[in-house]
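In: Pasting the sequence and the predicted model now:
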Amino acid sequence: MNPTLQLQPASPRAALWWLFGAALFAGVAPALPAGAWAVLHAVLSNLALSFLPFLWYCRDSDACQFQRTAWWNMGMVTLLFPVLPLYLWRSRARGRRLKAIGRACACALMLLVAGGLGALLALLAGV
């Protein structure tokens, strides 16, 4: 018998962990000297910080059985901060909506802390 390998899609929580790692990585930017490496770092950081919230949205909407449309997808990519609370409000059941928005605000603060920690670690390492 030849068992087939079936990959499970990443969970919303896994996408958030990747997002925290990307914020930590992006925080290194102020400590980098100007040059090609700084430009490459900026490109990679921006790509990760643009893609990972959308990945979280895709995984979360699948878990909540929320039907994604092209308009929701475009809104999450282009206008993340105003659209995210609206998405959380529409995709959560009554009684869980404000809690989800509060958790998103706490997550945003934690992402800022992760970016600051990345900058601190880069300065301490002498990058």
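Out: Received it, and whenever you're ready, just let me know what you need.

In: hey, let's count contacts and neighbours off CA atoms from now on
Out: Will do.

In: First-to-last residue distance for stretch 74-94?
Out: End-to-end distance for stretch 74-94: 26 Å, by C-alpha to C-alpha, to the nearest Å.

In: hmm, who's touching it?
Out: The contact list for stretch 74-94 (C-alpha atoms under 8 Å, 6 or more residues apart in numbering) reads Ser50, Phe54, Tyr57, Ser61, Cys64, Phe66, Arg97, Leu98, Ala100, Ile101, Ala104.

In: Use this one as the comparison:
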Amino acid sequence: MSAALPMTEPPRRNPRQTFHFLLALTAVMGLVSGFYDGRHWPEPLWWTVVAAGVLNFAIFVWYCRDTDVHGIRRSRAGNLFVILLAPLAVPVYLLRRAAGHRWRALLRMVLFLLLFFVVETLGVLLGELLA
């Protein structure tokens, strides 16, 4: 007879890694936009499409990791909502997740958006300097 090994739960991925990736991606997007603006060139359509797709995918990955960490079951409708309408779906998700602390969740989301605005603005300024 062989002894069965106990099943171990796979490690949960930290949503903060995705958060850092989102910050870096936002900085790169700002840098590229600033570079093209500094040269007075139109930004290529392929770059806009690829960057938006990667950003949307990264938001979905964050959503999946966050639901895993908090033990929240994802539905297909919720997944589609996040993929298709992330600017609306993420606040709805955060408000549902933080049932007792909704104001804190809203404040954190506003600070998060402010941080992204600052990072993108710095990226644009750096891109214009490099142009």
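Out: Nice, I can see it. On a predicted model such as this, the values are computed, not experimentally measured, just so you know.

In: Work out the TM-score between the chains.
Out: Overlay of the two chains. TM-score (TM-score structural alignment, normalised by the length of structure 1): 0.81; 118 aligned residues with a C-alpha RMSD of 2.1 Å.

In: related to what we said a few turns ago, please identify, among the contacts of stretch 74-94 of structure 1, the one with the most neighbours.
Out: Within these, most neighbours by other C-alpha atoms under 10 Å means Tyr57, with 21 neighbours.

In: any idea what Lys99 of structure 1 aligns with in structure 2?
Out: If you follow Lys99 of structure 1 across to structure 2 using TM-score structural alignment, you land on Arg104.

In: List the buried residues for the strand or helix carrying that match?
Out: In this structure, Arg104 of structure 2 sits in helix 102-130 according to DSSP states H and E. Residues 105-106, 109, 116-117, 119-128 are the ones in helix 102-130 of structure 2 that count as buried (16 or more other C-alpha atoms under 10 Å).

In: again with stretch 14-29 of structure 1
Out: Across stretch 14-29 of structure 1, burial judged by 16+ other C-alpha under 10 Å covers 15-16, 18-29.

In: so can I have JSON lines of these showing secondary structure?
Out: Listed next are these as JSON lines, based on DSSP: H, G, I helix; E, B strand; the rest coil:
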{"residue": "Ala15", "secondary structure": "helix"}
{"residue": "Leu16", "secondary structure": "helix"}
{"residue": "Trp18", "secondary structure": "helix"}
{"residue": "Leu19", "secondary structure": "helix"}
{"residue": "Phe20", "secondary structure": "helix"}
{"residue": "Gly21", "secondary structure": "helix"}
{"residue": "Ala22", "secondary structure": "helix"}
{"residue": "Ala23", "secondary structure": "helix"}
{"residue": "Leu24", "secondary structure": "helix"}
{"residue": "Phe25", "secondary structure": "helix"}
{"residue": "Ala26", "secondary structure": "helix"}
{"residue": "Gly27", "secondary structure": "coil"}
{"residue": "Val28", "secondary structure": "coil"}
{"residue": "Ala29", "secondary structure": "helix"}
